[in-house]
Each structure stands twice: as C-alpha cells, then as structure tokens.
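**Student:** After the sequence you'll find the predicted model.
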Amino acid sequence: MGEAKLKHPFFVIIGPSGSGKTRVAEAVFPKEYKVVSHTTRPIRTGEQDGTDYYFETKERFDYLVNTKSLAEYDTYHGYHYGVGIAELMNRTKNHSAYDVLTINGFQEIQNQFGSMVIPIFLEVSKKNVLSRLKIREVNEEVINARGALYDQESTNKNTVMNYPHHYIIDANQPFEEVVKDVKQAVTEVMQLKLG
C-alpha cells in the first residue's frame, strides 16, 4: 500500500455487463461524487468530456500510464480506461466517492489504498442480463459477446467476498429495491469510520 491515504471511502460498483451498475450508481450517489475515469473510447451522443469521462487520445493515455498518474487502468472492448490518482484523491477529500470499474480495476486501487476502497457487487441472473442488453443494444454481436462475458464476470463475486468490507446486492430485484440496498450498504460503511 502506498503512502497516499483516502480521507473518505471510495465505493467501487462491480458486476456483469447489463447488471445496471451505472444506472444504480447514478441513482445512489450525487453527481459530484463520481470519480471521472479517463478513456480512449469515442465520446457518445449526450456525453460530456470531464463529466462522463476524460476522453483521451491513445498518446495522452499512454503518457498518463508512463507518468504513473493512474491508480489503475484496463482495456475493455478494445478501449483503454483508467482512474487518475489526483482525481481519486480530490473526489474523496470532503466526502465519499464512487466509480463503476472492472474487478481488476477495483483490486489495483484496493492494493494501493486499502480498506477505504469498498466493493459493491451487483449480482444478476444471466437471463436478466440478456433481456436488459436486448433493450439497450441492437447489435446482436455485441449482445452475444457480452452474454459470453457473463460467466466470467459473475465469478468475480467470489473474489469480492474475500475483502473484509464488501457488499453483494441482489440486482434481480426491481430497480428501486436495488438502489435502496446499495444506499443501505453506503450508510453502513459511513457509520464504520474506516481508515
């Protein structure tokens, strides 16, 4: 663990593609609590640079990696994603913060910052994942690829359970119930006074 310490908990939302991670996180946390990640993927309609992501060129992303400015970075669907150390420290200065990350991203940050990094795993059935993906995605290839990822991503629950402060949330419930359960987990952590 490095010498940098987080002043407030950093919640990492993890789960299979289609488990509702982003939607749930945005319903639980205020907008300004989001740790904005860097990515090389193209900006989508309606997204804003600096709000949804910091949209980077491949060269700029490589520079962030080479200067050790990222707490973690990963490749997903051919694009690079990473969490900046300065962004993470800044967002957790006055209150807790959150981000939606892969299991590897969570582990990298947890290795550096320890018990202040809290994983919340959204557990969902493959049937629900596939039906949700069909609603938001028209490309059959993408649906099949993400469906194939499900088996691998759902086993991450076992990894999350190895951490002392972790939460497994049943994301098969109605959306409002999932949000309520995640809020309850956040409240419990805030009462623990970790660190």
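**Tutor:** Received, thanks.
**Student:** From here on, just use CA atoms for contacts and neighbour counts.
**Tutor:** OK.
**Student:** can you tell me which residues contact the residue nearest the centre of the chain?
**Tutor:** Central residue of the chain (C-alpha atoms, centre = their mean): residue 100, 1.5 Å from the mean position. Going by C-alpha atoms under 8 Å, 6 or more residues apart in numbering, residue 100 touches 12, 13, 14, 21, 22, 25.
**Student:** Swap in 6 Å and give it another go.
**Tutor:** By C-alpha atoms under 6 Å, 6 or more residues apart in numbering, residue 100 lies in contact with 12, 13.
**Student:** ok, so what distance separates it from residue 13?
**Tutor:** 5 Å (C-alpha to C-alpha, to the nearest Å).
**Student:** Also residue 152?
**Tutor:** To residue 13, residue 152 is 17 Å away according to C-alpha to C-alpha.
**Student:** Between these two, which has more neighbouring residues?
**Tutor:** Neighbours per residue (other C-alpha atoms under 10 Å) separate residue 152 from residue 13, with residue 13 holding more: 24 against 10.
**Student:** secondary structure element for that one?
**Tutor:** strand 10-14 (DSSP states H and E).
**Student:** and here's the other structure:
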Amino acid sequence: MQPPSTRPRVTVLAGPTSVGKSTLSRHIRTHYPQVHFSVSATTRPPRPGEHDGVDYHFISPERFDELIKAEAFLEWATVHGRHRYGTLRSTVEQALTEGKHVLLEIDLQGARQVRQRMPEAQFVFLAPPSFEDLVARLTHRGTEDEEERRRRLETAKIELQAESEFDVTIINDDVDRAARELLARMGLDVTNADPATT
C-alpha cells in the first residue's frame, strides 16, 4: 500500500446510515481545526442563529438552478423532497488553493457525484464493526419508530454493498481512533497531537 499523499486534496467521507459520520465529523471539527469543512449551499431559509456563509450559503431556488446549469456543484441533492443542498466547487477549490485539507461528509449519492466530477479526490468508506453493531446503534438512538428503523436498516444493507467503490475503509469502532486514521489518510500528522488540547 502506498503512503497517503501529504499534498492537500479533497477527502470524501461516506457510509451507511447511522454509522456515525456526523459524530466523527463533529469530533474532527472540535479537535482538529486544521481540517477544512466545505460550507454547503441550500435553498432552505436560515434557522435561528444560523449565519450565511458560516453554517450554509443560503440561496434562492432560482439561483440554485443557475448554479446547476453552470455545473458549479461537485454534488447536490433534494433532501426530504423539499429543499436542495449542494457542495460548491468554488469553495472547495479555494480551500485547496490556500493549502487546506478538505473533508466532505456526504451521503453515498453525493460521493458518486463527486467521483464523476473530481476523480482525483480520496474516497473513504466509514463502516461499522459489524452489521449487528449498526442495528444496535440505530435501535438505541430512539429517534425513529419501528417502521422508520426497518426502512433505514434496509437502506443500510444496500449502502454497505457500496464499500468496494471506495479507496479505503475505516472501521468506526472508536471515534478518536477513527478520526486519527482518517486524518492520517488525509496526510495530516496527528501522531503526537492531543485532541483534548488541540
């Protein structure tokens, strides 16, 4: 296996539902500020306390349409049949120009779009220690009813089959360990970093 490149590039993190992508991303945001997270564009209105350009780029549906036609997105999708979200190519390329390591935490559909538009990116699949562990995580969350849990588990089975599409798999058995492995894959030296004091 070749060592990971230290040249800043885009790393795409995806995986099945409930595997812990958001938890891992929050951990990295909190403890490793040297990682750049792209700010997504969305057609939904700001929620209280959200700021344009910080939480999201809030744009009109008409402007979103214009950006799609201009092929300005690395990936985009309609979420819950209502508002659209997308990763702007310009914000990612600007971060790379500034020498930053960019991490995109997106779903499988988004990862496939980025693969088409930016094949030089690194694609990381976040996997559970076992399918039983994934079932336990989803069941113990208590945020969905039985029908929703069943639907998510069926989706997860399909998503797990996409693992072979990715460059590398990281097992999310411990958040700090998984974060360090991901950052090492991104070419960041965190061997001596103490996340508690970073």
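**Tutor:** Alright, I've got the coordinates. Quick caveat, the model's predicted, so the values are computed rather than measured.
**Student:** name the helices or strands packed onto the strand holding residue 13 of structure 1?
**Tutor:** Helices and strands touching strand 10-14 of structure 1, as assessed by 3 or more C-alpha pairs under 6 Å, 6 or more residues apart in numbering; DSSP states H and E, comprise strand 97-100, strand 117-123.
**Student:** looking at the alignment, what does residue 100 of structure 2 pair up with in structure 1?
**Tutor:** Under the alignment (TM-score structural alignment), residue 100 of structure 2 maps onto residue 95 of structure 1.
**Student:** where along structure 2 do the helices fall?
**Tutor:** Along structure 2, counting by DSSP state H, helices occupy 21-31, 61-69, 89-97, 108-117, 131-141, 146-160, 175-185.
**Student:** buried residues in stretch 67-84 of structure 2?
**Tutor:** Along stretch 67-84 of structure 2, these residues count as buried under the neighbour rule (16 or more other C-alpha atoms under 10 Å): 68, 72, 73, 74, 75, 76, 77, 84.
**Student:** Let me have those in JSON lines, adding distance to residue 39 of structure 2 as columns.
**Tutor:** Below are the buried residues of stretch 67-84 of structure 2 laid out as JSON lines (distance: C-alpha to C-alpha, whole Å):
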{"residue": "68", "distance to residue 39 of structure 2": "17"}
{"residue": "72", "distance to residue 39 of structure 2": "14"}
{"residue": "73", "distance to residue 39 of structure 2": "12"}
{"residue": "74", "distance to residue 39 of structure 2": "12"}
{"residue": "75", "distance to residue 39 of structure 2": "13"}
{"residue": "76", "distance to residue 39 of structure 2": "13"}
{"residue": "77", "distance to residue 39 of structure 2": "15"}
{"residue": "84", "distance to residue 39 of structure 2": "14"}
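**Student:** Of those, just say which sits nearest to residue 171 of structure 2.
**Tutor:** residue 75 (24.9 Å; C-alpha to C-alpha).
**Student:** Pull the contacting residues for the corresponding residue of structure 1 for that closest one.
**Tutor:** Aligned counterpart of residue 75 of structure 2 in structure 1: residue 72 (TM-score structural alignment). Contact analysis of residue 72 of structure 1 by C-alpha under 6 Å, 6+ apart lists 82, 83, 105, 108.
**Student:** any idea how far residue 72 of structure 1 lies from residue 165 of structure 1?
**Tutor:** Separation of residue 72 of structure 1 from residue 165 of structure 1 (C-alpha to C-alpha) stands at 20 Å.
**Student:** same thing with residue 51 of structure 1?
**Tutor:** 28 Å.
**Student:** can you check residue 16 of structure 1 too?
**Tutor:** According to C-alpha to C-alpha, residue 16 of structure 1 stands 20 Å off from residue 165 of structure 1.
**Student:** Check residue 126 of structure 1 too.
**Tutor:** Distance from residue 126 of structure 1 to residue 165 of structure 1, by C-alpha to C-alpha: 26 Å.
**Student:** can you check residue 28 of structure 1 too?
**Tutor:** Note on residue 28 of structure 1: its distance to residue 165 of structure 1, by C-alpha to C-alpha, is 18 Å.
**Student:** swap in residue 79 of structure 1?
**Tutor:** Per C-alpha to C-alpha, residue 79 of structure 1 is found 30 Å from residue 165 of structure 1.
**Student:** what's the answer for residue 131 of structure 1, then?
**Tutor:** On the measure of C-alpha to C-alpha, residue 131 of structure 1 and residue 165 of structure 1 end up 31 Å apart.
**Student:** Residue 26 of structure 1 too?
**Tutor:** Taking C-alpha to C-alpha, one finds residue 26 of structure 1 at 21 Å from residue 165 of structure 1.
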